[in-house]
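Predicted model and sequence follow; I will ask about them next.
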Amino acid sequence: MLPVVIDAALCKKDELCVHECPLSVLTVEEKGTVPTVHPKKAGYCINCGHCMAICPTGAITLSAFDGRQATPFAKENLPEPDAVEGLIKSRRSIRKFKKKPITATEIGELIHISAYAPSGHNAQPVSWTVLDTPKKVHELGEVVVEWMQEMVRQKNPLAEKLFLAGLVNAWKKGNDVICRNAPAIAVAWAPKLGITPQADTVIATNTLELAAHARGYGTCWAGYVVLAAAYSPKVLDFLGIPEGHMAHGALFLGHPAVKYRAIPPRHEAVAEEIDGKYIFKAKPNTH
């Protein structure tokens, strides 16, 4: 089956899809004819959908998506730049959540949105593990703390650098500084081998974070979970992450128990021109 299907009755023969395809999968045998899949490049198609997105008549479908049509959008329906800027700037890391649950179905909707995040060669390698009850999240925290205790026992330099002994002690006293008593967590993982699996996972996680914020959910990056997953097979096993894969992003999710009312300042990157290049240097955050 050919990866790209073009409806000849709808095609305007404008060759927009031919010129837009990043891997030259489409071609025209003669000017003014319907484009076809290049016989030697059919296997190159990465299902990015650029051909569908640029076609003004909806003449193109991809076999990988069972002939589903592209969803039209109008530029005037996109949010204004100020709205996008406001969404980004108003995002906060939420560490206090209401006891109101957030379901796996609701998180699944966010995961589907995150599938539209860019990935290297459109590989879309990211999978997710979702825990949607406080009990399961707490159990994950226990596994993470177990790893931390072992790191402290071994006197691993990482334990001192990250104050793991203090985190373990706080956990034992009932202060959940690991999982923040979150009602749910979504952990993103991908194969270790690939084009850009780590970057793809982080970008997908950030995309989900912004989608969650737009819907009124609160999120916080689960850094200790990702750190433990990098060293502890038991954490990977608890999360159901198969061998040869690694977690690179994780978010606690829930309904915020606090309401932020303002956007704090950030240092602006300072531009410096060096040999015809502009270097925008971020001013380090000071403690």
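Sure, I can see it. Residues are numbered from 1 along each chain as shown.

From now on I want contacts and neighbour counts done on CA atoms only, so please keep to that.
Fine.

Enumerate every residue touching the spatially most central residue of the chain.
For the chain, the residue nearest the mean C-alpha position is residue 204 (1.0 Å; Cα atoms, centre = their mean). Neighbouring residues of residue 204 by Cα atoms under 8 Å, 6 or more residues apart in numbering: 114-115, 117-118, 126, 188.

And residue 201, by the same measure?
Contact analysis of residue 201 by Cα under 8 Å, 6+ apart lists 125-126, 188-190, 247-249.

Go ahead and confirm residue 111 touches residue 208.
Yes - with contact defined as Cα atoms under 8 Å, residue 111 reaches residue 208; the gap is 6.3 Å.

As a check, name the ranges of all helices in this protein.
16-20, 50-54, 81-90, 104-114, 134-153, 157-161, 164-172, 197-214, 223-231, 233-238 (DSSP state H).

Can you say which of the ones you listed is nearest to residue 69?
Within the helices of the chain, the stretch nearest residue 69 is helix 50-54; the backing value is 8.2 Å (Cα to Cα).

which of the residues in that closest one are buried?
Residues of helix 50-54 classed as buried: 51-53 (neighbour count, 16 or more other Cα atoms under 10 Å).

if I look at residue 136, how far off is residue 170?
For residue 136, the distance to residue 170 equals 19 Å [Cα to Cα, to the nearest Å].

wait, I meant residue 228
On the measure of Cα to Cα, residue 228 and residue 170 end up 17 Å apart.

Those two: who's more crowded?
residue 228 (20 against 14; other Cα atoms under 10 Å).

Tell me which residues touch the residue nearest to the more buried one when sequence neighbours are not counted, please.
Excluding its sequence neighbours, the residue lying closest to residue 228 (Cα to Cα, 6 or more residues apart in numbering) is residue 144, at 6.0 Å. By Cα under 8 Å, 6+ apart, the residues touching residue 144 are 224-225, 228, 235.

try residue 199
residue 119.

What of residue 189?
Contacts of residue 189 (Cα under 8 Å, 6+ apart): 126-129, 201, 241, 245-249.

taking these as a set, which two sit the farthest apart in space?
Every pair of these checked by Cα to Cα; the farthest is 201 and 241, at 13.7 Å.

what do these two both touch?
189, 247.

so how far is residue 238 from the nearest residue to residue 197 once chain neighbours are set aside?
Once flanking residues are discounted, residue 197 sits nearest to residue 190: 5.9 Å by Cα to Cα, 6+ apart. Using Cα to Cα, residue 190 is found at 16 Å from residue 238.

Looking at the two now, which is surrounded by more residues?
residue 190 (24 against 14).

next up, a second structure to put side by side with the first:
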Amino acid sequence: MIDFTIDVETCIGCGQCASDCPAMIISMETGIPTIAPDLEQFCIRCMHCVAICSEGSVSIHGYGPQEGLVLASEQVTKPEQLEMLIKGRRSVRNYQDENLDPQLIDKLIEVASHAPSGHNDRQLLYTLVDDKGVVYDLREEAIDGLEKLIEEKKLPEGMEMFVDIIKAWKNSGTDILFRGAPHLLVVSAPQENAAPLQDCLIALTTFELYAQTYGIGTIWNGLAMLTISELVPALKKKLGIPEDHQIGYVMGFGYPAIQYERTIKRDKPQVHRVS
């Protein structure tokens, strides 16, 4: 049961919920929106019907209009503000040695979970390392695993940079692997999903942009990604990531120890127009 409910006292029969339903299962034959029982299985839980209703008459899956935020035009981010946020984004590789407020981290992930997903699967797993001490222990295990690969001459071809990464940590305490970030976020999804990799990347992009509004820096960490997903797979098990999950990417985050003062120039984008 999807608990599709219409407040007949307020519904004006405009049919917007039916016309916007991706699954095309809402009928307006009676003048009031209905979903036939045999069609309920095709609902993808997108809740477009709740979002689009101007009168707040639609509820589904136990979720009604009173639980949503009203999209007032004056509250929507202005184009120039979003442009500044996007152009001002930097990959941060220097962090303050402190944990973020756990409630703030929860807020960042909750907002990121609203990102689009293929077929509205919404089965992402946000594996969070929310304490700098745990990150330190994870780094030590990663270094040990990488050292073993090198000693046994099992480091894959093309991964020779990990030799220098380990030397930097051992000799000077320079953390190239995790970039000194106090927190890590690994987003994964079941491989059977419609778009597991894309869903993870979209969610992390959303997380990153929203984190910036709180002054939080992020790093798309390909080195940690390789280490956890390929080179030292024991770390994936330690983190509790299911075997049938595809890791989208690993992101380090925390308060930056530096401040960028301006945007930079990028090359003109390559555009191929088809006419």
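Noted; the coordinates are in hand. Computed from a predicted structure; not experimentally measured.

burial of residue 6 of structure 2, as a residue count?
That count, for residue 6 of structure 2 with other Cα under 10 Å as the rule, works out to 17.

which residues touch it?
Contact analysis of residue 6 of structure 2 by Cα under 8 Å, 6+ apart lists 32-33, 57-59.

Could you tell me the end-to-end distance of stretch 113-124 of structure 2?
Termini of stretch 113-124 of structure 2 sit 8 Å apart (Cα to Cα).

Which stretch of structure 1 is that stretch matched to in the alignment?
Aligned by TM-score structural alignment, stretch 113-124 of structure 2 corresponds to residues 115-126 of structure 1.

got the contact list for the matching stretch?
Against stretch 115-126 of structure 1 from outside (Cα under 8 Å, 6+ apart): 46-48, 188-191, 195-197, 199-201, 203-204, 207.

One more pass at 7 Å, please.
46, 48, 188-190, 195-197, 200-201, 203-204, 207 (Cα atoms under 7 Å, 6 or more residues apart in numbering).

Distance from it to the middle of the chain?
On the basis of Cα atoms, centre = their mean, to the nearest Å, stretch 115-126 of structure 1 sits 9 Å off its chain's mean C-alpha point.

still on that earlier bit, hmm, the residue nearest to residue 197 of structure 1 is touching residue 246, no?
Yes - using Cα atoms under 7 Å, residue 190 of structure 1 is in contact with residue 246, at 5.7 Å.

before we move on, the earlier item: need the contacts of stretch 115-126 of structure 1 in a markdown table (columns: distance to residue 21 of structure 1).
Output for these, formatted as a markdown table (distance: Cα to Cα, whole Å):
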| residue | distance to residue 21 of structure 1 |
| --- | --- |
| 46 | 10 |
| 48 | 9 |
| 188 | 29 |
| 189 | 29 |
| 190 | 26 |
| 195 | 20 |
| 196 | 21 |
| 197 | 23 |
| 200 | 21 |
| 201 | 25 |
| 203 | 23 |
| 204 | 23 |
| 207 | 25 |
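
between these, which is nearest residue 1 of structure 1?
Nearest member of the contacts of stretch 115-126 of structure 1 to residue 1 of structure 1, counting by Cα to Cα, is residue 46, at 14.6 Å.

Look up how far residue 180 of structure 1 lies from the nearest residue to the closest one once chain neighbours are set aside.
Counting by Cα to Cα, 6+ apart, residue 122 is the residue found nearest to residue 46 of structure 1 once chain neighbours are left out, at 6.2 Å. Remark: distance between residue 122 of structure 1 and residue 180 of structure 1 (Cα to Cα) = 34 Å.

Then residue 243 of structure 1?
Counting by Cα to Cα, the gap from residue 243 of structure 1 to residue 180 of structure 1 is 28 Å.

Repeat that for residue 49 of structure 1.
Distance from residue 49 of structure 1 to residue 180 of structure 1, by Cα to Cα: 40 Å.

And residue 92 of structure 1, by the same measure?
In terms of Cα to Cα, residue 92 of structure 1 sits 15 Å off from residue 180 of structure 1.

Comparing these two, which shows the higher neighbour count?
More crowded of residue 92 of structure 1 and residue 180, by other Cα under 10 Å: residue 180, with 18 against 15.

Show the contacting residues for that one.
95-96.

Map it across to structure 2 for me.
Residue 180 of structure 1 maps onto residue 179 in structure 2, by TM-score structural alignment.

same question, residue 88 of structure 1
By TM-score structural alignment, residue 88 of structure 1 lines up with residue 86.

Run a quick neighbour tally on residue 161 of structure 1.
So residue 161 of structure 1, with other Cα under 10 Å, has 8 neighbours.

For residue 124 of structure 2, see how far away the nearest residue to residue 17 of structure 2 once chain neighbours are set aside is.
Distance criterion Cα to Cα, 6+ apart; nearest residue to residue 17 of structure 2, sequence neighbours excluded, is residue 49 at 4.5 Å. In this view, residue 49 of structure 2 and residue 124 of structure 2 are 23 Å apart by Cα to Cα.

Equivalent analysis for residue 137 of structure 2, please.
25 Å.

Equivalent analysis for residue 48 of structure 2, please.
Residue 48 of structure 2 is 20 Å from residue 124 of structure 2, by Cα to Cα.

again with residue 65 of structure 2
Shown here: residue 65 of structure 2 relative to residue 124 of structure 2, a distance of 25 Å by Cα to Cα.

Which one's more surrounded, those two?
Shown here are residue 65 of structure 2 and residue 124; by other Cα under 10 Å, residue 124 has more neighbours (21 against 18).

Looking at structure 2, which of the contacts of residue 144 of structure 1 hold up?
Contacts from the contacts of residue 144 of structure 1 that recur in structure 2, judged by both residues aligned by TM-score structural alignment, their matches' Cα atoms under 8 Å, are 228, 235.

got JSON lines for the contacts of residue 144 of structure 1, with distance to residue 148 of structure 1 too?
Listed next are the contacts of residue 144 of structure 1 as JSON lines, based on distance: Cα to Cα, whole Å:
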{"residue": "224", "distance to residue 148 of structure 1": "9"}
{"residue": "225", "distance to residue 148 of structure 1": "11"}
{"residue": "228", "distance to residue 148 of structure 1": "8"}
{"residue": "235", "distance to residue 148 of structure 1": "11"}
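
Residue 272 of structure 1: which of the contacts of residue 144 of structure 1 is nearest?
Distances from residue 272 of structure 1 to the contacts of residue 144 of structure 1, taken by Cα to Cα, are shortest for residue 224, at 35.8 Å.

Around the nearest residue to the closest one once chain neighbours are set aside, count how many other residues there are.
Excluding the flanking residues, the one nearest residue 224 of structure 1 by Cα to Cα, 6+ apart is residue 178, at 6.5 Å. Using other Cα under 10 Å, the number of residues around residue 178 of structure 1 comes to 22.
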